[in-house]
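Engineer: sequence unknown, structure follows:
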């Protein structure tokens, strides 16, 4: 079922950039380092946040105001090869739960909801399918969709996926150059990749988006290269195995992930509810949907 939200929430919590993140490290079964940060009250209901592609634990800072308003503890891991997490060169989308389970265990969390932004969507769905006994619900915010679900993939996404598959070292060098420029540029340089009007994004949110981009490539570029490679192929997820309630939040003006793909994904998932945000672009969908996405009963 799809619903359209044409109004901006009146009760959106005031945004602010946290003074610092509460960061920790878990270890996978094979000894890999999995860095993660937490935002919101330590005793709040646990929600695992899956950053975009590229991205890092730092993007979870955008959710902190909504987390505090809803008594939610946001747990934001760096996926393998991002930020401070060890690379996992042979990983696939289907391996996602192997990097989520150790974080939950490290925090003593038995069950949690999942919230994913953009390129984090396939990894959230994979986790929900293979770790169903520990997942209470899934929210996909401006989430990526399977490549077979539409022929309107933006040209830039097709180019990056092609480079990742054919010449991964070239794509890695491109990301290194982008990070160098971003570190010296105004946040709008990064924000423009996710918003139609970068100048309309609140300054504190823009700062977080820039920090997230830089943290993604803090030590490696492997994570982004692998995920762009996998984005253009079959995800290998049994969507019928996702039995937790799924909500999809998607903007009508999302140029990064057109809404048509989200409509098809919602029709395929057995427990999906699509919420369409009128006039929202890619980043705007995250900023607008976060308060309600984190208010899900748990």
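Structural biologist: Great, that's in hand. If you're wondering where the values come from, they're calculated on a predicted model, not measured in any experiment.
Engineer: C-alpha from now on. contacts and neighbour counts both.
Structural biologist: Will do.
Engineer: what residues does stretch 95-104 touch?
Structural biologist: Contact partners of stretch 95-104, identified using Cα atoms under 8 Å, 6 or more residues apart in numbering, comprise 25-29, 34, 36, 77, 79-80, 110, 123-124, 126-127, 130-131.
Engineer: what do you get if the cut-off is 6 Å, keeping everything else the same?
Structural biologist: Stretch 95-104 is contacted from outside by 26, 28, 123, 127, using Cα atoms under 6 Å, 6 or more residues apart in numbering.
Engineer: what do you get for stretch 32-50?
Structural biologist: 22-27, 57, 64, 67-68, 71-78, 84-86, 112-116, 120.
Engineer: for comparison:
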């Protein structure tokens, strides 16, 4: 019996040793997995977090070269003046630049005939939208906040109780916001090829689906990310696994035949293009995507006529061969808002403001209300 017990005891001890020898690797493996998982989460978090902006005037930040006004929340907006001096101007206009641009890209102001500006008494001020050029970033920027920034800019510059506003491309979308939030300050408005938001209430699903799927696949996904998971916008547009926004990449595929012919007229951009994103891509082009295609608290199709007594006018100018902003949607919006004067240009692309004499036509139409 003693022998049997010793064998049983030995067998028991052997089983314990085997159990121990199995549990030890499993414990190590679990620990390794946990460490790898934590490392992956940390890496993923760092990957989706945009770097801090390089604020103009800060240590190691870009230098300040433009005049700026300080807003009530402490941010600064850089601006540039065009046309006749504001003290003698009869008409004062704010120009809002488009996507991936800055105050120097005030196309209507730059190509306006000096004679027209002089005779009509036109003063135009363009400004860097938050984060662009030399204007401070606005991390809490909303659809409404930029309209209020524009109102404060005009007050700080002493432009009076009423002013005109012109916006190009994504800047045209900003004009919708001004028509919503500060209509009482407007003397008139122009939206030049304004960017649309596919999720605006009131747009027919069949129409938005049609134009949405006409985009490149990479742009469809860029817009989806900006709308549904905006916190991944920085990662999506900086990762190397899949192609991201062709607009950020400045793809020539987005240009119509006329646009390509007009490119030489934009050659002066080489003098300032480095300023556009100098404070960081996230504070400029990425934040633009989030605001342009995110969830809005209003739809332009619900807006009411800000000039019921014809004391001003609102205009949309659109090229019928624009490959960036689909003409079909602009037609629909113009039909639903009959108080808007809609001007469709045959054979025109997205860059039609560069056509000789176009700026004169737009300004004259705005100031005459026709």
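Structural biologist: Perfect, I can see it now. All values derive from a computational prediction rather than experimental measurement.
Engineer: what TM-score comes out when they're superposed?
Structural biologist: With the length set by TM-score structural alignment, normalised by the length of the first structure, the two chains reach a TM-score of 0.78; 262 aligned residues with a Cα RMSD of 2.7 Å.
Engineer: circling back: taking the contacts of stretch 95-104 of the first structure together, which two end up most distant?
Structural biologist: 26 and 123 (18.1 Å; Cα to Cα).
Engineer: Can you show me the strands along the first structure?
Structural biologist: 2-5, 22-27, 33-39, 45-50, 72-77, 112-117, 135-141, 246-251, 272-277 (DSSP state E).
Engineer: now these as JSON lines including mean neighbour count?
Structural biologist: Below are the strands of the first structure laid out as JSON lines (neighbours: other Cα atoms under 10 Å):
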{"stretch": "strand 2-5", "mean neighbour count": "14"}
{"stretch": "strand 22-27", "mean neighbour count": "16"}
{"stretch": "strand 33-39", "mean neighbour count": "24"}
{"stretch": "strand 45-50", "mean neighbour count": "26"}
{"stretch": "strand 72-77", "mean neighbour count": "27"}
{"stretch": "strand 112-117", "mean neighbour count": "25"}
{"stretch": "strand 135-141", "mean neighbour count": "26"}
{"stretch": "strand 246-251", "mean neighbour count": "27"}
{"stretch": "strand 272-277", "mean neighbour count": "22"}
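Engineer: can you put those strands in a markdown table and add distance to residue 148 of the first structure?
Structural biologist: Shown next, in a markdown table, are the strands of the first structure (distance: least, Cα to Cα, whole Å):
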| stretch | distance to residue 148 of the first structure |
| --- | --- |
| strand 2-5 | 21 |
| strand 22-27 | 34 |
| strand 33-39 | 31 |
| strand 45-50 | 22 |
| strand 72-77 | 28 |
| strand 112-117 | 20 |
| strand 135-141 | 18 |
| strand 246-251 | 18 |
| strand 272-277 | 18 |
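Engineer: Please identify which of those is closest to residue 284 of the first structure.
Structural biologist: Short answer: strand 246-251, nearest of the strands of the first structure by Cα to Cα, at 7.8 Å.
Engineer: The closest one aligns to what range in the second structure?
Structural biologist: Using TM-score structural alignment, strand 246-251 of the first structure corresponds to residues 314-319 of the second structure.
Engineer: Please enumerate residues in contact with that stretch?
Structural biologist: Counting by Cα under 6 Å, 6+ apart, 188-193, 340-345, 348-349 sit against stretch 314-319 of the second structure.
Engineer: most centrally placed residue in the second structure?
Structural biologist: residue 288 (2.2 Å; Cα atoms, centre = their mean).
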